[in-house]
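Asks: I would like the atomic coordinates for the input below:
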Amino acid sequence: MAIKRPPVALGPGTLTFGTVSVDMLDISCQVTAAKVTFDSDKEDDLPTLCGGVLAGEKNYTAKLEASAAQDIEKDGLIDWTWKHKGQEMPVVFVPKNGEAAAINGIVVIDPVEFGGEVKKRNISEFEFDFVGMPVFTPDATADSTEYPPLPEP
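Replies: Sure thing, here's the model as predicted:
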C-alpha cells in the first residue's frame, strides 16, 4: 500500500537567526511567507572522440526567501540585519511547530529594505544566500505520513 502524505500548511512555526549566545533574532511572528529555494548551474557536456559524452558538472546554491512585517525596534528585523550585514549567521526554519521537520544552515545576512506605502503595514521581502547547503530534517512521525482513517459510512 502506498504511503499517503497529507499536504503541508505552513505555520504556526518559527524562523530564527543567530544563537541564544550570539545575537539571536526571532521574526516568527512577523513572517508572512518563508521558503528555501535552489538554483543550479550546469557546465556544458563534453563530447568525446569515441562518440560518448562527459556530463557537465552541476552545482547547486540555496537561499532563504521570506517576507516579514517591518519593525523599528532596537535589535528588530531592520536594525539587526543592518548591523549584521555581510555576516554569516545560523538559521533555523521550522515550518510547523510540534513536527520534527526543520531546515538548518548558515546564511549571509543582507540588510533588509525599510519603508513603503504611507498608512500601510510595510512588508519587506528578502533573500539570504546559504553558505553551502541547508540541512533538511524530515518529520518521520506517524501522523506526518498518513492521513487519518476516514469515518465508516
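Asks: contacts and neighbour counts: CA atoms only from here.
Replies: Will do.
Asks: residue 101 touches residue 136, doesn't it?
Replies: Yes: Residue 101 lies in contact with residue 136 (Cα atoms under 8 Å); the separation is 7.3 Å.
Asks: for the comparison step, fold the sequence that follows:
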Amino acid sequence: MSRILGPGSLTVGAVGSPRQLAADLTKISLTPSTDSEDDIPLLDGSNESGADSTTWALSGTSLDQYTKDSLAQWAAENAGKELPFVFVPNADTGAEYGGVVKVRPIGLGGDVKKKNSNDFEWPLIGAPTWPTV
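Replies: Coordinates of the predicted model:
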C-alpha cells in the first residue's frame, strides 16, 4: 500500500495526441464539491428532503515555464475543450483514475527572480472513474 503521491502521471488529451503534464505539476488532486439543499417544509407538517449533488474538479499547481510549449500556453490553446484524462497518483500501485475535464486557462507569472507557480481547477464532466479492485 502506498500513501505517497508520486512518482505518477497525468495525461490529458485524445488518443493519438495526449499531453503528459506530470513534469509541470507540484500539486494535483481530484476534488469533490457537494451542495446540499435544505429540506422544504410542507403544509401538512412533513418535509420534502433536499437533494445532494456532487461535482468534481481536477485541481493542481503548475510550475511556470516560459516557453512556447508551456503548460500555460497549451491550456490557453485548449481552453473550453472537453478532453479525456488519466491520473496515476503513484506508478507503483497501478491505480488509475480517469474521466473527462473541461480545460481552462492557467495563470502565468508572479514574483520577479523566483520560480513561480499558478493554481488551476478544471471541472470534470461527470464523476471520475475509480480503479477496479
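Asks: care to give me the TM-score?
Replies: Scored against TM-score structural alignment, normalised by the length of the second structure, the superposed chains reach a TM-score of 0.89; 133 aligned residues with a Cα RMSD of 1.8 Å.
Asks: who has more neighbours out of residue 101 and residue 136 of the first structure?
Replies: residue 101 (17 against 12; other Cα atoms under 10 Å).
Asks: which one in the second structure is aligned with the more buried one?
Replies: Using TM-score structural alignment, the partner of residue 101 of the first structure in the second structure is residue 95.
Asks: check which helix or strand that match maps to.
Replies: Counting by DSSP states H and E, residue 95 of the second structure is held by no secondary-structure element, helix or strand.
Asks: quick one: it and residue 38 of the second structure, what's the gap?
Replies: 37 Å (Cα to Cα, to the nearest Å).
Asks: what do you get for residue 20 of the second structure?
Replies: For residue 20 of the second structure, the distance to residue 38 of the second structure equals 42 Å [Cα to Cα].
Asks: higher neighbour count, these two?
Replies: residue 20 (15 against 12).
Asks: can you tell me the closest non-neighbouring residue to that one?
Replies: Spatial nearest neighbour of residue 20 of the second structure, excluding adjacent residues (Cα to Cα, 6 or more residues apart in numbering): residue 11 at 4.5 Å.
Asks: how near is the counterpart of the one you found in the first structure to residue 43 of the first structure?
Replies: When the first structure is aligned by TM-score structural alignment, residue 11 of the second structure is paired with residue 16. According to Cα to Cα, residue 16 of the first structure stands 35 Å off from residue 43 of the first structure.
Asks: which one of those two is surrounded by more residues?
Replies: residue 16 (18 against 10).
Asks: for that one, pull up the helix or strand it's in.
Replies: Residue 16 of the first structure belongs to strand 14-19, assigned by DSSP H and E.
Asks: what helices and strands are in contact with that strand?
Replies: For strand 14-19 of the first structure, the elements it packs on are strand 22-26, strand 88-94, judged by 3 or more Cα pairs under 8 Å, 6 or more residues apart in numbering; DSSP states H and E.
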